[in-house]
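**Q** Following is a predicted model, sequence given first.
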Amino acid sequence: MASDPASLAGTPGRRRCFGDGDPLYEAYHDTEWGVPPPVSDDERELLERVCLEAFQSGLSWLTILRKREAFRTAFHDFDPARIAAFGDDDVQRLLRDAAIVRNRAKIEATVANARALVAMHAAGERLADVLERHRPAPRPQPPTAQEVPGSTVQSAALAKELKRRGFRFVGPTTAYAAMQAIGIVDDHLDTCILRG
């Protein structure tokens, strides 16, 4: 991929897959979507990506991006151990927090996901390894957004494994969105500026 999307922005026939016109969305497309998060022992970045994909379900991703800092504040920068200790009072507090998406099922899923991740770590397992085991074989870049799948056999298998481990709100579509977000699959279109 090209390292400087700004230098390619005027290239004839090339444009962003999404995000044009909004600086926050453009920056997410250019620097984060499809890029593996930094490796960390607590895997908080992976937990954040999985949980925010769940919060996005049924909403615009831009809505989530605009609330991202509020999510980070509300969920202690997605520290799995801190979220895993949340109780009913914390859920009620978050349901009153207008800065985030106030959806009980999604908030409770975030707590469950943190607890599942803590349990994995206690067993000597890593979420990154589970995700990597579901990486599909490379395929040609999709020429149009209509040819980007909403889910795949691999994302269905990932969703099933995550649910078995106690994760919630991780169906095949949400699992696929997480795979895209962290670069397990690369769905930047063939005409994307990052393909220059």
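**A** Looks like it arrived, so ask away.
**Q** hey, let's count contacts and neighbours off CA atoms from now on
**A** Noted.
**Q** in whichever strand or helix holds D89, what counts as buried?
**A** For D89, the element it lies in under DSSP states H and E is helix 88-95. By 16 or more other C-alpha atoms under 10 Å, the buried positions in helix 88-95 come out as D90, V91, L94.
**Q** between the residues you listed, which is nearest E161?
**A** Of all those, E161 sits closest to V91, with 25.7 Å by C-alpha to C-alpha.
**Q** okay but the closest one is in contact with K106, surely?
**A** No: if you go by C-alpha atoms under 8 Å, V91 and K106 don't touch, sitting 10.3 Å apart.
**Q** by contact count, what packs against the helix ranked longest in the chain?
**A** Scanning the chain for the longest helix, with DSSP state H as the assignment, gives helix 104-122. Judged by 3 or more C-alpha pairs under 8 Å, 6 or more residues apart in numbering; DSSP states H and E, the packing partners of helix 104-122 are helix 44-56, helix 80-84, helix 88-95.
**Q** Please name every helix or strand in contact with the helix holding D89.
**A** Contacts defined by 3+ C-alpha pairs under 8 Å, 6+ apart place helix 88-95 against helix 104-122.
**Q** I'd like the helices and strands packed on helix 104-122 laid out as CSV, including distance to E69.
**A** Output for the helices and strands packed on helix 104-122, formatted as CSV (distance: least, C-alpha to C-alpha, whole Å):
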stretch, distance to E69
helix 44-56, 11
helix 80-84, 16
helix 88-95, 14
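**Q** For A178, which of those helices is the nearest?
**A** helix 44-56 (5.6 Å).
**Q** mind checking the SS state of E69?
**A** When classified by DSSP: H, G, I helix; E, B strand; the rest coil, E69 comes out as helix.
**Q** neighbours around V50, how many?
**A** Other residues lying near V50 total 24 when counted by other C-alpha atoms under 10 Å.
**Q** Surely it and A178 touch.
**A** Yes: with contact defined as C-alpha under 8 Å, V50 reaches A178; the gap is 5.6 Å.
**Q** mind listing the helices in this structure by residue range?
**A** Secondary structure of the chain, counting by DSSP H: helices at 5-8, 23-31, 44-56, 61-74, 80-84, 88-95, 104-122, 127-132, 153-164, 172-181.
**Q** then this one, side by side with the first:
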Amino acid sequence: NLRCKGGKPASITVKVASKNPIINSMDIQSHETSLQKEIMEKSRKAQEEDKKLGKINEENEDDSEEDVEELKRIEGISEPKHKIVYSYPIEMGDCWEPPKDILQDRKFPNLLRITVMTPFIDSIADAELDINEDTLMFKVPDIYDLMIKFKYRVDPDKGSAKFEKDKKVLVINLPIIGVTE
């Protein structure tokens, strides 16, 4: 009565003698199906192509970053990509079967997070950020111009903003205090 610790024991491959001399001389461990061979061959080819392209991309990478930055500035002022996330107050117990009065209180989020992607600036020394109860304005001379009108009123005095230099992202957190009119 043998038991394998942690689960059901796996079957063991046993080489059975056959009357066919070709099958007897075959090594079962190194045998691959035609599908396995095809997959391995395509994988090797893809890795070789990636290596070739990687070398070419590394050579052109520095030049392309400078070109993109120059092109962007030549185009003029643009609106940066941004993401707005509303956070709602939820407790784990409310998720199973919340009382009806809790469902009615969930109309408003409690926090607004705005993430602004700024790949063409290294610091926000020249940037201008103005936050009111219902609007946000972010400007960088000759590069970015962003104007956002909020769905909810926020408290700009209790909010925070942080520029992450390594990611070149500006993250703004604002507490929500009501609905805009």
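**A** Sure thing, it's come through. Computed from a predicted structure; not experimentally measured.
**Q** TM-score for this pair?
**A** Here the superposed chains carry a TM-score of 0.21, computed using TM-score structural alignment, normalised by the length of the second structure; 74 aligned residues with a C-alpha RMSD of 6.0 Å.
**Q** most packed of the helices of the first structure?
**A** helix 172-181 (a mean of 24; mean count of other C-alpha atoms under 10 Å).
**Q** Just the angle for that helix relative to helix 153-164, thanks.
**A** Here the directions of helix 172-181 of the first structure and helix 153-164 differ by 110 degrees (axes from the mean of the first three to the mean of the last three C-alpha atoms, to 10 degrees).
**Q** Show me what helix 172-181 of the first structure is packed up against.
**A** By 3+ C-alpha pairs under 8 Å, 6+ apart, helix 172-181 of the first structure packs against helix 44-56, helix 153-164.
**Q** Turn those helices into CSV, including distance to A128 of the first structure.
**A** What follows is these, written out as CSV (distance: least, C-alpha to C-alpha, whole Å):
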stretch, distance to A128 of the first structure
helix 44-56, 8
helix 153-164, 12
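**Q** out of those, which comes closest to N113 of the first structure?
**A** With C-alpha to C-alpha as the criterion, N113 of the first structure lies closest to helix 44-56 of those, at 7.6 Å.
**Q** Tell me the helices and strands packed up against that closest one.
**A** With contacts taken as 3+ C-alpha pairs under 8 Å, 6+ apart, helix 44-56 of the first structure sits against helix 61-74, helix 104-122, helix 172-181.
**Q** quick one: which of these is nearest I83 of the first structure?
**A** Nearest to I83 of the first structure among these is helix 104-122; the distance by C-alpha to C-alpha comes to 5.7 Å.
**Q** and the lengthiest helix in the second structure, what other elements does it pack with?
**A** Taking DSSP H as the criterion, the second structure has its longest helix at helix 34-75. The contact analysis (3+ C-alpha pairs under 8 Å, 6+ apart) places helix 34-75 of the second structure against no helix or strand.
**Q** Can you name the next helix or strand after it?
**A** As assigned by DSSP H and E, the chain's next helix or strand after helix 34-75 of the second structure is strand 82-87.
**Q** what does the helix or strand D101 of the second structure falls within contact?
**A** Using DSSP H and E, D101 of the second structure falls within helix 100-105. Residues from elsewhere that reach helix 100-105 of the second structure (C-alpha atoms under 8 Å, 6 or more residues apart in numbering): D94.
**Q** what inclination does the helix or strand following it have with respect to strand 82-87?
**A** Downstream of helix 100-105 of the second structure, the next assigned helix or strand under DSSP H and E is strand 111-117. Counting by the same axes, to 10 degrees, strand 111-117 of the second structure lies at 160 degrees to strand 82-87.
**Q** Who are the packing partners of strand 111-117 of the second structure?
**A** Judged by 3+ C-alpha pairs under 8 Å, 6+ apart, the packing partners of strand 111-117 of the second structure are strand 82-87, strand 169-179.
**Q** export these to CSV and tack on distance to N57 of the second structure and mean neighbour count?
**A** Below are these laid out as CSV (distance: least, C-alpha to C-alpha, whole Å; neighbours: other C-alpha atoms under 10 Å):
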stretch, distance to N57 of the second structure, mean neighbour count
strand 82-87, 28, 13
strand 169-179, 25, 18
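**Q** Dump these to a markdown table, plus distance to D63 of the second structure.
**A** Below are these laid out as a markdown table (distance: least, C-alpha to C-alpha, whole Å):
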| stretch | distance to D63 of the second structure |
| --- | --- |
| strand 82-87 | 26 |
| strand 169-179 | 23 |
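**Q** so which of those strands comes closest to R153 of the second structure?
**A** strand 169-179 (5.0 Å).
**Q** The closest one - contacts with which helices or strands?
**A** Strand 169-179 of the second structure makes packing contacts with strand 111-117, strand 152-154, strand 160-164 when contacts are defined by 3+ C-alpha pairs under 8 Å, 6+ apart.
**Q** That one versus strand 111-117: what angle between them?
**A** Relative orientation of strand 169-179 of the second structure versus strand 111-117 (the same axes, to 10 degrees): 150 degrees.
**Q** Before I go, just wanted to say thanks for your time.
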